[in-house]
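Enquirer: Predicted model and sequence follow; I will ask about them next.
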Amino acid sequence: MKIFGLTGWSGSGKTSLMVRLIPALTGRGLRVSTVKHAHKGFDIDHPGKDSHNHRVAGATEVVVSSPRRWALMHELRDGEPELTLEQLIGKVAPVDLLLIEGFKRDRHEKIEVWRADVDKPLIAPDDPTIVAVASDGPVPGCPVPVLDLNDEEAVAALIVKRCGLG
């Protein structure tokens, strides 16, 4: 399984690019899965649902299954640490390409999504794992190739090439 990431500051457009990039990659016949880091707490469950009630009652893991999908929710309890990216990858079923959103400090190859109007510094000059930058305009002082943020086909082509999936 090949692993490649999108990173950048909050508000830069990582998720928007990811949502356009997945069909560009699956359209090439690749099986793609994703891992996304959320800095704040999140919940895919809702109060009043049976699965939520199971978690609130103290279950460590709850599996919800239907004819269309299944989900496993694991509650971190009693100060359990957040899983590392490596641990999360180990929980994903093998596919051709696992796209990672966020996890900017991890050492996999990635594209930085950067917009001048977000008013944050470019990460690429200090991070050798960033192999390109996707931006909506010029990127002053960029040490790696710059791709058009709105051209998901060009971004997909770079990922396919870097991962040897062509």
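Expert: That came through fine.

Enquirer: Going by C-alpha atoms from here, please, whenever you check contacts or count neighbours.
Expert: Will do.

Enquirer: ok, now which ones touch the residue of the chain most remote from its centre?
Expert: Distance to the chain centre peaks in the chain at residue 57, reaching 30.8 Å (criterion: Cα atoms, centre = their mean). Counting by Cα atoms under 8 Å, 6 or more residues apart in numbering, residue 57 makes contact with nothing.

Enquirer: Tell me how far it lies from residue 75.
Expert: Residue 57 sits 11 Å away from residue 75, going by Cα to Cα, to the nearest Å.

Enquirer: How about residue 18?
Expert: 26 Å.

Enquirer: take a look at this one as well, against the first:
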Amino acid sequence: MQLIGLAGWSGAGKTTLLTRLIPCLGRRGVAVSTLKHAHHRFDVDTPGKDSWAHRQAGARQVLVASATRWALMTENREGPEPDLRFLLSRLSPVDLVIIEGFKRDTHPKIEVHRAANGKPWLHPEDPQIAAVASDVPPPGDLPWVPLDDVEAAADLVQRFAADAAAWRD
């Protein structure tokens, strides 16, 4: 399973780029899964649902299933936040996993940058960044594609995910 991360500050366009990359890569025959880091306390369940009541009663895991999808929720009340390798091990095999966020973790990444955000570039401080997708050319000599060129971004993702395959092993 190949993987690549998209790293950047909030508002840089990571999710927008990712939601354009998934169908583009799909048209190329690449099966994609994603792993998204949530920065805030989040919940995929809501009060009033049976699954929510199960978790509130103390169930460690709740699996909700229907004809169209299933979701496994695992409570992590006592433990530390799970690390990236553990989370990746929970995914079913696919051709490519694209990681959104986890910018401080050590894994191969493409930096997503938007000049209007006024945020600093990540790549000068992060040696794991192999390339950049941005609305302006980056400083330095990293490979770069325009942020709105999804075909070029897909080429970049495929190239660097293949080069990064050894990280997962």
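Expert: Now that the structure is in, tell me what you want to look at. Given the structure is predicted, the values throughout are model-derived calculations rather than measurements.

Enquirer: circling back to that earlier point, neighbour-wise, which of residue 18 and residue 75 of the first structure wins?
Expert: Neighbour count, other Cα atoms under 10 Å: between residue 18 of the first structure and residue 75, residue 18 has more, with 18 against 14.

Enquirer: Let's verify that one: helix, strand, or coil?
Expert: helix (DSSP: H, G, I helix; E, B strand; the rest coil).

Enquirer: what residues are up against the residue positioned nearest the centre of the first structure?
Expert: Taking Cα atoms, centre = their mean, the centroid of the first structure lies closest to residue 101, which sits 1.9 Å from it. With contact taken as Cα under 8 Å, 6+ apart, residue 101 of the first structure is in contact with 5-7, 14-15, 18, 34-37.

Enquirer: among those, which ones are buried?
Expert: 5-7, 14-15, 18, 34-35 (16 or more other Cα atoms under 10 Å).

Enquirer: Tell me how far residue 10 of the second structure lies from residue 138 of the second structure.
Expert: 18 Å.

Enquirer: Please apply the same query to residue 61 of the second structure.
Expert: 44 Å.

Enquirer: And for residue 154 of the second structure?
Expert: 18 Å.

Enquirer: What of residue 30 of the second structure?
Expert: Distance of residue 30 of the second structure to residue 138 of the second structure, given as Cα to Cα: 28 Å.

Enquirer: Looking at those two, which is more packed in?
Expert: Higher neighbour count among residue 30 of the second structure and residue 138: residue 138, with 19 against 15, using other Cα under 10 Å.

Enquirer: For that one, identify the helix or strand it belongs to.
Expert: Assignment of secondary structure by DSSP states H and E places residue 138 of the second structure within no helix or strand.

Enquirer: Looking for the alignment partner of residue 154 of the first structure in the second structure.
Expert: Structural alignment places residue 154 of the first structure opposite residue 152 in the second structure (criterion: TM-score structural alignment).

Enquirer: Show the residue spans covered by the strands in the first structure.
Expert: If DSSP state E is used as the criterion, the strands of the first structure fall at 2-7, 32-36, 61-65, 70-74, 97-101, 110-114, 130-135, 146-148.
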